[in-house]
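S.K.: Sequence first, then the predicted structure, then my questions.
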Amino acid sequence: MKTGVIVFPGSNCDRDAAMVTRDLLGLPTRMVWHEESDLSGLDLVIVPGGFSYGDYLRCGAIARFSPAMQAVVQHAERGGLVLGICNGFQVLTEAGLLPGALVRNRDLHFICDRVSLRVERVDLPWTQRYAPQQVITLPIAHGEGCYYADADTLAALEDHQQILFRYCAADGSLTEASNPNGSLGHIAGICNRRGNVLGMMPHPERAADPALGNTDGLKLFEGVLAALSVGV
């Protein structure tokens, strides 16, 4: 399994993602500069967190036009795996790979915290190492993480089981207090209908190293590795 991590001007989580795939899992990992368009040989492409192009205009609005992202769209259309984390999720919605949008947090504050998430579906590479309805803990760090979509889009996400992670309380219940940014449907992460593109606001790469005391995020990467090793 070969991994590529897109690097935009303003990315600040690209090395964190590479640390997981390269250093913890021992996978060949290539840093892909935003001006590059060659993703040949890559199985998984990660669009990392940060502030791509300074988040000018709006988060992800400029990054979607980069040569690297045009190649990511083609990679996804061929069935390649794409993971967008935080700003990467915002970029994926701007690029049309995922529906909806990420807007200002409900209370208009930047949030840096650890949150509980409920795993909604476990039959995809991203989540196969989790148990159904398992509650995990991952860090968040965003100012525009409130997921928004119109009623028809939300209904389609539910109907096609595209919601993979929801913000929740420690016991798995969905309460207003457990929804840190006001996301509709408590949505923290969604996939496309094919299941090969995942966008999520929480940071699994920041909960992967045992030295940090939490490896809930590592299971996501291990699931992808297991799936690709058997040719899924």
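M.R.: Ah, there it is.

S.K.: alpha carbons only for contacts and neighbour counts from here, please
M.R.: Will do.

S.K.: Return the residues in contact with Val7.
M.R.: Listed by Cα atoms under 8 Å, 6 or more residues apart in numbering, the contact partners of Val7 are 14, 31-34, 47-48.

S.K.: List buried residues within the residues you listed.
M.R.: The neighbour-count test (16 or more other Cα atoms under 10 Å) marks 14, 32-34, 47-48 as buried among the contacts of Val7.

S.K.: put this beside the first:
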Amino acid sequence: MTARVGVVTFPGSLDDGDAARAVRIAGAEPVRLWHGEAELHGVDAVVLPGGFSYGDYLRCGAIARFAPVMEKIIDAAGAGLPVLGICNGFQILCEAHLLPGALTRNQHLHFRNRDQILRIETTGTAWTNTFQPGQEVLIPVKNGEGCYVADPATLDELEAQGRVVARYVGGNPNGSQRDIAAITNQAGNVVGIMPHPEHAVEALTGPSLDGLGFFTSVLKHLVGTPA
């Protein structure tokens, strides 16, 4: 049976269509989920896409965290549902306390839009199991508030538990502490990533096909997950 991956649309989402396309290219069925509906429609995984949910008023992701659909996602993630938050989705995951830390204004106070090399540090997650440890991938980054910060104890804990999923290589585009580009929760089913893997899934439009691995990884994970 084809896996069904939900893609949430919030007011201000920009990359929900791209995320749905990436899911389809990976071989799954994308299911569009609406922010105002507290229903996941039986999906096997969820993607929180990039953009500016609710206009990024208050803080990025601060309002989206209270959307009706997030109530269901928070509960389901706690029960093991794979959830990937991309850019604004990463910010929402932090605001929802599904991931630690926060994403703040880029240190240089400029928006960054460029192709970025990442090093995959952790392959034991639902979203990175098709990569090799230390593999370098080329993924676009585009953010104004992508600087990952956390207190020293949290950063040390992430390092010690192997929960830093990816780091920036060849220059840090936003000043993120310890060059962190992506992290995971303890269970490995929730991943937040600031760069945009959904924009690196086709030769025609992406700088590489490296982003596809995030979406094929969750399909591999779901095959190995008992019903």
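M.R.: Arrived safely. Since this is a predicted model, take the numbers as computed values, not measurements.

S.K.: picking that back up, kindly indicate which of the buried ones among the contacts of Val7 of the first structure lies nearest His160 of the first structure.
M.R.: Set against His160 of the first structure, the nearest of those by Cα to Cα is Val47 (23.8 Å).

S.K.: Now for the closest one: which residues touch it?
M.R.: Neighbours of Val47 of the first structure in contact, by Cα under 8 Å, 6+ apart: 5-7, 14, 82-85, 87-89, 91.

S.K.: go again using 7 Å as the cut-off
M.R.: 5-6, 83-85, 88 (Cα atoms under 7 Å, 6 or more residues apart in numbering).

S.K.: now Leu103 of the second structure
M.R.: Applying Cα under 7 Å, 6+ apart, the residues near Leu103 of the second structure are 91, 145-149.

S.K.: Which one (most neighbours) among those residues?
M.R.: Of all those, Gln91 has the most neighbours under the rule other Cα atoms under 10 Å, reaching 32 neighbours.

S.K.: count of residues packed around the closest residue to that residue other than its chain neighbours?
M.R.: Spatially, and ignoring its direct neighbours in sequence, Gln91 of the second structure is nearest to Gly61 (5.4 Å; Cα to Cα, 6 or more residues apart in numbering). Neighbourhood size, Gly61 of the second structure [other Cα under 10 Å]: 26.

S.K.: just Thr225 of the second structure next, same as before
M.R.: 10.

S.K.: corresponding residue for it in the first structure?
M.R.: Aligning on TM-score structural alignment places Thr225 of the second structure opposite Gly231 in the first structure.

S.K.: My reading is that its match lies in a helix. Confirm?
M.R.: No: with DSSP: H, G, I helix; E, B strand; the rest coil as the criterion, Gly231 of the first structure is assigned coil and is not in a helix.

S.K.: Distance check, the residue nearest to Gln91 of the second structure against Phe10 of the second structure.
M.R.: Distance, Gly61 of the second structure to Phe10 of the second structure, by Cα to Cα, to the nearest Å: 10 Å.

S.K.: same check, this time on Gln107 of the second structure
M.R.: Counting by Cα to Cα, the gap from Gln107 of the second structure to Phe10 of the second structure is 27 Å.

S.K.: Of the two, which one has the most company?
M.R.: Phe10 (23 against 14).

S.K.: The nearest residue to Leu108 of the first structure once chain neighbours are set aside: how many residues sit nearby?
M.R.: Of all residues beyond its chain neighbours, the one nearest Leu108 of the first structure is Gly143 (7.1 Å), with distances taken as Cα to Cα, 6+ apart. Counted by other Cα under 10 Å, the residues lying close to Gly143 of the first structure total 19.

S.K.: Thanks again, I'm all set now.
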